[in-house]
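[1] Quick one: sequence plus predicted model below, questions after.
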Amino acid sequence: NVYSSYTMSDDSTGVNFIMGKGVIDFPKQEVEAFLQAEAYKKSYDKVYKAGRVVEQVSPNVIYEHFEVNSPMMISNRDFCIFKGVFERESGKRVAVAFSTSHPNCPEVK
């Protein structure tokens, strides 16, 4: 169960910050594997359409391409992101991602 969540947007940079806190009664590795598995993403993200890892830079840093289903009257969108997931000494995980371009990640129109 998620006990709290927090979202903040910085209009000057267009950056969105999202944080959730809670207890999930499963081993951390199983939760991470579930969240990364393409087969399950649509079950917890209603706008997710499809995605793939474009390049694995290191065990915790990737380029990723994904498509989302936009609301009616707006065309679907796709994104190429550079994403890193890091574990802090406290055991907390921090994910950082930003939009970018990649030669193997052409824009879908």
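    Everything's here; your move. Numbers count the residues shown, from 1 in each chain.
[2] C-alpha only now, for contacts and for neighbours.
    OK.
[3] can you give me the strands for the protein?
    2-10, 15-22, 48-58, 61-68, 77-87, 93-99 (DSSP state E).
[4] Need the winner for burial among the ones you listed.
    Using mean count of other C-alpha atoms under 10 Å, the stretch among the strands of the chain with the greatest mean number of neighbours is strand 61-68 (a mean of 19).
[5] other SSEs contacting that strand?
    Packed against strand 61-68 by the contact rule (3 or more C-alpha pairs under 8 Å, 6 or more residues apart in numbering; DSSP states H and E) you find strand 48-58, strand 77-87.
[6] Taking strand 48-58 as reference, get the angle to it.
    170 degrees (axes from the mean of the first three to the mean of the last three C-alpha atoms, to 10 degrees).
[7] Run the angle between strand 61-68 and strand 93-99 for me.
    Using the same axes, to 10 degrees: strand 61-68 against strand 93-99 is 70 degrees.
[8] Can you check what angle separates strand 61-68 from strand 77-87?
    140 degrees.
[9] next, the one to line up against it:
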Amino acid sequence: MNYLKELTPVNRFAHWTALASFCLGTLSFLSYLIFKQSDLIEIGLGYIVIAVVWNIIVLVMIMIAALSQKTSFKETAYTIGVLLANIPIAFLYFIIILEFAI
């Protein structure tokens, strides 16, 4: 992960946020698939709410930093893409859980 060292601090933080969101979401998803406890669905939905709010805050931080600092457009766009990549993954997990829960 040497490329992270080259990023501005806010973009580096956003990359780590995206990775943490992905790992925690995947852990929640796999826990439900393995244990099939309905309580895990509630925990997962709670996590999604927290993750969405946190990721929106980080997205706003990226945009503010991009407007106020001299960060490259490419770096900012790539960081936003990495952060938003969790949306289709979460949607896929949601569809799979709906199939298993029904």
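    On my side now, so go ahead. What you are looking at is a predicted structure, and each value in this text was computed from that prediction instead of being measured.
[10] Drop the TM-score for these two in here.
    The TM-score (TM-score structural alignment, normalised by the length of the second structure) is 0.26; 51 aligned residues with a C-alpha RMSD of 4.9 Å.
[11] got the strands of the first structure as a markdown table, with distance to residue 34 of the first structure columns?
    Output for the strands of the first structure, formatted as a markdown table (distance: least, C-alpha to C-alpha, whole Å):
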| stretch | distance to residue 34 of the first structure |
| --- | --- |
| strand 2-10 | 16 |
| strand 15-22 | 17 |
| strand 48-58 | 15 |
| strand 61-68 | 17 |
| strand 77-87 | 15 |
| strand 93-99 | 15 |
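[12] related to what we said a few turns ago, of all the helices and strands packed on strand 61-68 of the first structure, which one comes closest to residue 16 of the first structure?
    Taking C-alpha to C-alpha as the criterion, residue 16 of the first structure comes closest to strand 77-87 out of those, the separation being 13.9 Å.
[13] okay, the helices and strands packed on strand 61-68 of the first structure in TSV with distance to residue 22 of the first structure next?
    Formatted as TSV, those follow (distance: least, C-alpha to C-alpha, whole Å):
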stretch	distance to residue 22 of the first structure
strand 48-58	23
strand 77-87	17
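[14] what's the closest of these to residue 20 of the first structure?
    strand 77-87 (15.3 Å).
[15] Packing partners of the closest one?
    With contacts taken as 3+ C-alpha pairs under 8 Å, 6+ apart, strand 77-87 of the first structure sits against strand 61-68, strand 93-99.
[16] Just send the ones you listed back as TSV, with distance to residue 10 of the first structure too.
    Listed next are those as TSV, based on distance: least, C-alpha to C-alpha, whole Å:
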stretch	distance to residue 10 of the first structure
strand 61-68	22
strand 93-99	14
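[17] can you tell me which of the ones you listed comes nearest to residue 18 of the first structure?
    Residue 18 of the first structure lies closest to strand 93-99 among these, at 10.1 Å (C-alpha to C-alpha).
[18] Nearest to residue 4 of the first structure, out of the helices and strands packed on strand 61-68 of the first structure?
    strand 77-87 (20.6 Å).
[19] quick revisit: of all the helices and strands packed on strand 77-87 of the first structure, which one is nearest residue 30 of the first structure?
    That would be strand 93-99 among these, by C-alpha to C-alpha, at 14.0 Å.
[20] helices or strands up against that closest one?
    For strand 93-99 of the first structure, the packing partners by 3+ C-alpha pairs under 8 Å, 6+ apart come out as strand 77-87.
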